[in-house]
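Novice: Here is a sequence together with a model predicted from it:
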Amino acid sequence: MTAPERHPSPHTDIPTGLHTYTDDALGAHDAVALAALVRRREVSPAEAARDAAARLRAAEGLGALAATIADPAPTTAPDGPLAGVPTLVKDNSDYRGLPTGHGSAAFTPAPARRHAPFVRQLLSTGVTVLGKTRLPEFGFNATTEFEHAAPVRNPWHTAHSPGGSSGGAAALVAAGAVPVAHANDGGGSIRIPAACCGLVGLKPTRGRVRANAQSRQLPIDLVTDGILSRTVRDTAAFLAAAETHWRNPELPPLGLVEGPSGRRLRVGLLLDSPTGVPTDPATRAAVTATATTLEGLGHTVRPVRIPLDDQFTEDFLTYWGMLSFLLALTGRTLGAHFDRHRMDPLSQGLRAQYVRAMRRTPAVLHRLRKSREAYAAAFRGLDAILAPVVAHTTPRLGHLSPAVPYPTLIARILAYVAFTPLDNTVGTPSVSLPSTATTPEGLPIGVMFSARPGHEHTLLDLAYTLEAANPFRRLGS
């Protein structure tokens, strides 16, 4: 196993768009199609891994890899439904033998001794792990950028952000290097990069998949793991396969959702954030067009309001700051020579903001927990809610850089990440899907559907419906 530079040097000759599709074993196949080829022995797992490794080298200009595995281990689940499909693990989850860097220069990580619980669940599907993807420090930012290192670039237009925190995973799936990649979401970190990179990004219900030990210790577990994919059926296949490894008995079984049900659904339309942040015209138009498509297909769409407490944004920010504060206290458990003073300015700003608000922690937790009541009220008479993923289109690199002074940066983040955190707080499932709209630079614009806890099948139903009506655009096609 090899770990490249944790902070790759900047590239000066990167094309505006970058993809790795070519006439090899991977072709333009999604994970389901590639796994079928492996089962029929038309492609071997070794061939798929070899060609994916070549594509990862071709995508080096994106700066998305944290570490690679020179000789990938054979799958431990050769009969898994995704057996032989090459993939990547996000660098905030332990994969035995590789360091877990968390995107931070504040410490030196040692190789992990064991796989994280969710990584074991991912491996149970039969995938072959080729390495790890970069993320912003501790996953706090909505872009995958660094104070003193090259950013991860969006393959649709490399001057723009791929989103965060699962930006490395999103960049490589969108570029075609692997069909699917591990991601996780604590405030939008699956859905935001999916929106930026034109992918399917489903954040499952809290408890749908294995939680990692750190998450279970928090007063409100915001983080849920999943994957990023280019097709709806890949996400559906992953969730079904993961469920055969472990199923939460407190949630309804999901099973394999293989297409739209034909059921007429009732969808609420939310154009502006319940926190008061307005949506930019391009994003508003993309969401409105999606609503029009649904109505044309026989679904009912009506405006919805979510009566959140006026303090939700401030409370979520306080909780976010508490996570940075706790990391600063416990960082020595992550690796050698932890120095909290080397945490990036965003992490330090969040921590400082929490210290000033620390005495309000009990009230903050109480209000955040009560937000589930307002959300449940909004869902009365509805199967799902349609909204933007983010309040404006994908920014250029630098706009959300941690090098931006903290007061300016946090204001920019809150003006961007205005829709996704509610699902993390409440624990509801939510999915980002590509819309038919693009920015003037050709970047994708995502739309988001959320459903009641345990109702991922509703989200997959809507996703299949929209994918069939307007097939999702693929980079390079």
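Specialist: Perfect, thanks for sending it.

Novice: C-alpha from now on. contacts and neighbour counts both.
Specialist: Will do.

Novice: Could you tell me how many residues sit around the residue lying closest to E441 once chain neighbours are set aside?
Specialist: Nearest non-adjacent residue to E441, counting by Cα to Cα, 6 or more residues apart in numbering: H157, 7.3 Å away. Neighbours of H157 under the rule other Cα atoms under 10 Å: 20.

Novice: thinking H157 is in contact with P444, fair?
Specialist: No: at 10.0 Å, H157 and P444 do not qualify as touching, with contact defined as Cα atoms under 8 Å.

Novice: then this one, side by side with the first:
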Amino acid sequence: MPDELAGLDAVGQAELVRAGKVSADELIDAAITRLEQIDPQLNAVIHRNFERARREARSMRSEAPFCGVPILFKDIAAGNRAGDPYHWGTRFLRDADYRAPGTSHLVQKFLDAGFIDIGRTNVPELGAWATTEPDAYGPTRNPWNTEYASGGSSGGAAAAVASGMVPLAHASDGGGSIRNPASQCGIVGLKPSRGRVSVGPESSDAMWAGLAAELAVTRSVRDTAAVLDLVSGPMPGDTVVAPTPTRPYREEVGADPGRLRIGFVAEFPTNAGEAEFPAEALPMLGRFVEALGFVPDTPTASVHPECSTAVMRTAELLEELGHDVEPSFPAPVVAGAGVFVVPLLACSQANFVERMGVTLGRPIGEADMDADNWLITHVGQRTMGSDYLTALSGLNTFTRSMAAWWENGFDLLVTPTLTDLPPRLGALRPDPGKPLDAWMRTASLLAFTIPFNITGQPAISLPVGLSESGLPIGVQLVAGYGREDLLLRVAAQIEGAGALIGRPPIHA
């Protein structure tokens, strides 16, 4: 039975429980067996809650919609459960055996729905990298090829889901951290609209200036829709609330989206490298460089040919499905908005590090984190309040300009999820000899995901192909703010057309 269960998504496993064909105990025992067999090859799960999970399975209410379905929570952001280890990929929290003081609304909603938590997944230090290779816990490997990265910051979650340990796992996304690992591991990853899923009560809506969103990585579009139904909706004190959907998201899977106008881009526009930094950003940039002590190198913007081909094939499929598809791209994507992201992330990181220092009773310093994270923290500590407000204003201008493209008649945008194929392990790790080189190359890899964290729009990565070397390639679909319904309808169309890839070589 365990091998059969490994091939089922969360909805499929829950249906077996409701039909009396399998018990919650059996689901959990099977998942634990799979994890023990597979994880030594991948290092996706850093904390295991097996005995508690078995106890919870024995006392589970059978009427819960996902009774006994196993889940993993990410060791960062809104993945906190009271009393559990909560380390954000850092050595300083690991060494202090830091435990979460409370449970997030998100985690509680998963638990109330009947999901059973069997462990916590690996993340990069402070969630800052597009690869999951923290000094605290070591690298998570890609189940398609263990010499390659699994993505970040939800790399542990994506590797665990892709390999069949669990049908889905909690994930979060502040610049591509759901979509990037979903693309690298060949699974489905939706970043919902800003305010769709509460990040409280411990986390603040202001963390990362609202760029971060919470949901999950899954193996099916229907699981993504079902989870969104479970965990979406405002909670007391939320300051941003997305528009209420007209019906449950599960009803969008298989629903006719109608004839849509869809734009796509497979390459950077030819003038991508010509965009100048906005004039109001120049003083802020000068102070940023002064705090660093050097000017970081900016990688050349380009898209791997196989990633471009995946977009073109998806555009052709969408046309075959009856949509009007044309090359088009919101110009602001390449207009230098990334410069405004830097001070916001740096300030958020400095604030988190300072708060953890107060909690631990000692200052967190250079020796406590990797070289690049320390540099970013250092810059955040020295960022002026006026620069922070300049950055917020710049992102607001960018968001308004971006929204105009959808208002001008487009329903969806299709882009590469990533600008390159999954990197080898080590390729994006911080190198003290090359300050911020990995950070800048991370930003280049995520050039098509970061803009929609800025705007707060929903975006989904779908695994539509394999490279010549056998590595997954994702494409990204983006909708207007609040239109997850449209994304799910079209994603289900693509899935139903047989366009999504299958299982990796390492799978239960």
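Specialist: Thanks, I have the structure now. If you're wondering where the values come from, they're calculated on a predicted model, not measured in any experiment.

Novice: returning to that earlier point: how about the residue nearest to E441 of the first structure, what's its match in the second structure?
Specialist: Aligned against the second structure by TM-score structural alignment, H157 of the first structure finds its counterpart in N145.

Novice: wait, what's in contact with the aligned partner of A28 of the first structure in the second structure?
Specialist: Structural alignment (TM-score structural alignment) places A28 of the first structure against G7 in the second structure. For G7 of the second structure, the contact set (Cα atoms under 8 Å, 6 or more residues apart in numbering) comprises G164.

Novice: Going by secondary structure, A66 of the first structure is in what exactly?
Specialist: Here A66 of the first structure, judged by DSSP states H and E, is contained in strand 65-68.

Novice: what range in the second structure matches the helix or strand following that strand?
Specialist: Per DSSP H and E, the first helix or strand lying C-terminal to strand 65-68 of the first structure is strand 86-90. Structural correspondence for strand 86-90 of the first structure: residues 70-74 of the second structure, per TM-score structural alignment.

Novice: distance from that stretch to the first structure after superposition?
Specialist: Superposing on the first structure places stretch 70-74 of the second structure at an average distance of 0.5 Å from its equivalents, by mean Cα distance after the TM-score superposition for the first structure.

Novice: how far out from the middle of the chain is that stretch?
Specialist: 14 Å (Cα atoms, centre = their mean, to the nearest Å).

Novice: Repeat that for stretch 165-176 of the second structure.
Specialist: The chain centre lies 6 Å from the centre of stretch 165-176 of the second structure; the measure is Cα atoms, centre = their mean.

Novice: Quick check: end-to-end length of that stretch?
Specialist: Distance between the two ends of stretch 165-176 of the second structure: 23 Å, counting by Cα to Cα, to the nearest Å.

Novice: Mind listing what's buried along it?
Specialist: 165-176 (16 or more other Cα atoms under 10 Å).

Novice: and A226 of the second structure, what pairs with it in the first structure?
Specialist: If you follow A226 of the second structure across to the first structure using TM-score structural alignment, you land on A237.

Novice: Not counting residues beside it along the chain, what's closest to that match?
Specialist: Nearest-residue entry for A237 of the first structure: L256, 6.3 Å, with adjacent residues in sequence omitted and distances by Cα to Cα, 6+ apart.

Novice: list the contacts for the match of A226 of the second structure?
Specialist: Contact analysis of A237 of the first structure by Cα under 8 Å, 6+ apart lists 32, 81, 256-257.

Novice: With the second structure overlaid, how far apart is the helix or strand that it is a member of on average?
Specialist: The secondary structure element spanning A237 of the first structure is helix 232-245 (assigned by DSSP H and E). For helix 232-245 of the first structure, the mean deviation from the second structure after alignment is 2.6 Å (mean Cα distance after the TM-score superposition for the first structure).

Novice: what range in the second structure does the helix or strand following that helix sit on?
Specialist: Later in the chain than helix 232-245 of the first structure, the nearest helix or strand by DSSP H and E is strand 266-269. Counting by TM-score structural alignment, strand 266-269 of the first structure falls onto residues 261-264 of the second structure.

Novice: Just give me the neighbour total for G381 of the first structure.
Specialist: By other Cα under 10 Å, the residues close to G381 of the first structure number 10.

Novice: That one pairs with which position in the second structure?
Specialist: By TM-score structural alignment, G381 of the first structure lines up with G409 in the second structure.

Novice: That match: what secondary structure?
Specialist: Secondary structure, DSSP: H, G, I helix; E, B strand; the rest coil: G409 of the second structure is coil.

Novice: which residues does it contact?
Specialist: Contact partners of G409 of the second structure, counting by Cα under 8 Å, 6+ apart, are R261.
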